[in-house]
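S.K.: Sequence and computational prediction follow.
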Amino acid sequence: MRAIAYSATGDSSVLQLVDRDVREPGAGEVRVRVVVSGVNPTDWKARAGGRPGAATPFAEVVPNQDGSGIVDAVGEGVDGYAVGDRVWMFLAAHERPTGTAQEVTVLPASRVVHLPDAASFELGASLGVPALTAHRALTVHENGPDRLAPGALEGRTVLVAGGAGAVGHAAIQLARWAGARVITTISSPEKATLATAAGAHHVVNYRTDAAARAIRDLAPDGIDQVVEVSPARNAELNARVIANHGSISVYATDGGAEMRLDVRHHFARNVRYQFLLLYTVGDAPLAAAAEDVTRAVGDGALPVGEDAGLPLTRFALERTADAHDAVEQGAVGKVLIDVAPDASAPVVGS
């Protein structure tokens, strides 16, 4: 089978198209014929490493955490999956040597999720890291809920920073599906169009609007939950708009790794800052998030594509390096790799 692999960290030129054997799934594992692989910022960052030429955690690494495909073998002790099932995958390469940038991948059954029949493979490959991160960000408020479903966030006002990004897009969709009123900040009219298409009720351009005043006009009682991509840049804004007992969920450090907070102000409002990293959050939250996200997909709440606010940029498997470069250079929307454009085609070597 064809796979993309690297044996030393560095720029995208370390990614090589190779031919590898297809292995049988072991106990507790599922083998999936990959149709679409999704690329996230963590994928190129893991490949780049701390410095070029550094050793990789395994002798050879196949990148990419997310993807979608069709089950073609099931290991001993695995229940609930059968050959031919359509699935989406997450954290495929976390603490493991092989991700989804290959024609066939074998991974623990706990990282494989049924893909509803009406959902496309491109949608399945766009879930994973973005949707699970968004779910976690929306379920850490001190007054709950810890699960999402229609009505779970009824009466809440959610502010999504960077609503045109992949996580922001998923957060808008999940929050709206769960009944929240959604405000998002963006940096251009083009991104405002995307955030609105995703389902945001209101958009605020933080570059041209008086953002805090605009948000306060929309939410006089304050923001209940913030989904934050840039805590350093937005700390002052969040302080000015957060409600009493509000929560600020930080999932990235865009704009700087350090921030300054007015401690007295946050004391007075009982504000909760919740930092979250999907890779260390634990199995139980991941499983709960995967279940809720799949329900949202089944309800039609997480569409992708430009009309839904998430443009898709696609590459063939042999152009995985270009896909990584696109994400590193800040491509708007979601970058996907078409591993097997014809889902019915056999995989050489299987």
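M.R.: Looks like it arrived, so ask away. Numbering: from 1, shown residues only.
S.K.: from here on, contacts and neighbour counts on C-alpha atoms
M.R.: Fine.
S.K.: Find the centremost residue of the protein, please.
M.R.: Nearest to the geometric centre of the chain sits Pro130, at 1.1 Å (C-alpha atoms, centre = their mean).
S.K.: tell me the contacts of it?
M.R.: Ala166, Val167, Ala170 (C-alpha atoms under 8 Å, 6 or more residues apart in numbering).
S.K.: Leaving out chain neighbours, which residue sits closest to Ser68?
M.R.: Trp88 (4.2 Å; C-alpha to C-alpha, 6 or more residues apart in numbering).
S.K.: Next, count neighbours for the one you found.
M.R.: 31 (other C-alpha atoms under 10 Å).
S.K.: With the one 4 residues further on instead?
M.R.: Here the number of neighbours of Ala92 (other C-alpha under 10 Å) works out to 24.
S.K.: Thought Arg111 was touching it, still the case?
M.R.: Yes: the criterion here is C-alpha atoms under 8 Å, and Ala92 meets it with Arg111 at 6.7 Å.
S.K.: distance of Gly99 from Leu153?
M.R.: Here Gly99 is placed at a distance of 34 Å from Leu153 (C-alpha to C-alpha, to the nearest Å).
S.K.: The two: who's more crowded?
M.R.: Shown here are Gly99 and Leu153; by other C-alpha under 10 Å, Gly99 has more neighbours (28 against 23).
S.K.: Got another one to weigh against that:
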Amino acid sequence: MPEPGPGEVRVRVAVSGVNHSDWKGRQFGHRNGTLMFPEVIPHNDGSGVIDAVGAGVDRERIGQRVWVWEAAYKRPHGTAAEYAVVPSRQAVPLPAQVSFETGACFGLPAVAAQRCLLAGQKGPDRLGPGALSGRTVLVAGGAGAVGHTAIQLGAWSGATVIATVSGPKKAEMARRAGAAHTVEYRSQTAQSDIRALAPQGVDLIVEVAATENIATHLEVLAPNGTVAAYGTEGDSVLAFPTKKAIGRNLRFQFVLAMTLSAADKDLASADITRAAADGALAVGEEAGLPIHRFPLQRTGEAQDAVQAGVLGKVVVEIG
């Protein structure tokens, strides 16, 4: 039973969310091929109820329903356990109408999506109704966890969202998440299809595969447009014609949720919670993000499912 230290809370975990970083940590280690700690309990995201607090934390937090992010970043014990200890600010109050399963799906994917949507030039510094009104956002890979949340947050904030997908099934998922339009990126007419939907160009691209899609970026971005890239493609190198990028004042912003500043993460968690309270961050088949559930003793299989590219969100049910 872990005990919370100063400024920390202990969460009785209900549901643990699984991300790509979890299986990658197991397979490749954390640093130079090794784990940072002799024993690691994985998973950064989750939800549950605070049952104990450390020194300096208001005891009124005990009994509070929360969603948790970044539990295992530079810490040995994450949310794939009955109890997890995290800094108090990383256990965020979960709106009463939001389920534990939904809350466990926020975490790092939602933080990354929020920061990508704020990367546009002369854009807002917070998300919310009307914050992205008049802007067109292209979400590449709209059926993934980050892409799904970017669609939802973008639509909630008033943007016209176009999602690129690999086929009809994922197109339907993106539309259920709130995308106004979908385009199959494998089509030979993908660039012209996007341009037909956004004749003046798109203002912001939320990108999972910047190296692979750079040619499309340069064709569909509006002047002063931005690519916010959160995905990695191994050791690939991004190259682009600088003359065209400079001439159109394009911006390329790279986003890794874990290494954002504490202030940026706190703003993201606040925006995410507000969107959840407004009902904008639903999960499940009807919301375009199927849920795959595993019990705690099958956590390894849950990570394997994420690594294999299962369509939707994988969670581990603790209780």
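M.R.: It's in. Keep in mind that what you see is a predicted model, and the values were worked out from it rather than measured.
S.K.: quick one: which helix or strand includes the equivalent of the residue nearest to the centre of structure 1 over in structure 2?
M.R.: Residue pairing (TM-score structural alignment): Pro130 of structure 1 is matched to Pro109 of structure 2. Using DSSP states H and E, Pro109 of structure 2 falls within helix 107-117.
S.K.: Identify each of the helices in the stretch 151-300 of structure 1 and give its residue range.
M.R.: 166-177, 189-198, 211-218, 231-241, 263-269, 283-298 (DSSP state H, counting those that start in this stretch).
S.K.: Export the ones you listed to a markdown table and append columns for distance to Leu276 of structure 1 and mean neighbour count.
M.R.: Below are the helices of the stretch 151-300 of structure 1 laid out as a markdown table (distance: least, C-alpha to C-alpha, whole Å; neighbours: other C-alpha atoms under 10 Å):
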| stretch | distance to Leu276 of structure 1 | mean neighbour count |
| --- | --- | --- |
| helix 166-177 | 13 | 28 |
| helix 189-198 | 23 | 21 |
| helix 211-218 | 24 | 16 |
| helix 231-241 | 12 | 19 |
| helix 263-269 | 19 | 12 |
| helix 283-298 | 11 | 19 |
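S.K.: How about the secondary structure of whatever residue of structure 2 lines up with Thr100 of structure 1?
M.R.: Correspondence of Thr100 of structure 1 to structure 2, assessed by TM-score structural alignment: Thr79. With DSSP: H, G, I helix; E, B strand; the rest coil as the basis, Thr79 of structure 2 sits in coil.
S.K.: give me the number of residues near Thr79 of structure 2?
M.R.: Thr79 of structure 2: 33 neighbours (other C-alpha under 10 Å).
S.K.: do you know how far it is from Ser47 of structure 2?
M.R.: For Thr79 of structure 2, the distance to Ser47 of structure 2 (C-alpha to C-alpha) stands at 8 Å.
S.K.: which residues are common contacts for these two?
M.R.: Contacts common to Thr79 of structure 2 and Ser47, judged by C-alpha under 8 Å, 6+ apart, are Val13, Ser16.
S.K.: Include distance to Glu318 of structure 1 when you put the helices of the stretch 151-300 of structure 1 into TSV, please.
M.R.: Below are the helices of the stretch 151-300 of structure 1 laid out as TSV (distance: least, C-alpha to C-alpha, whole Å):
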stretch	distance to Glu318 of structure 1
helix 166-177	24
helix 189-198	29
helix 211-218	43
helix 231-241	36
helix 263-269	50
helix 283-298	30
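S.K.: Mind checking the ones you listed for the one nearest to Gly49 of structure 1?
M.R.: The closest of the helices of the stretch 151-300 of structure 1 to Gly49 of structure 1 is helix 166-177. By C-alpha to C-alpha, the value is 22.4 Å.
S.K.: matching residues in structure 2 for the closest one?
M.R.: Using TM-score structural alignment, helix 166-177 of structure 1 pairs with 145-156 in structure 2.
S.K.: hang on, the earlier thing: out of the helices of the stretch 151-300 of structure 1, which gets nearest to Gly26 of structure 1?
M.R.: Short answer: helix 283-298, nearest of these by C-alpha to C-alpha, at 19.9 Å.
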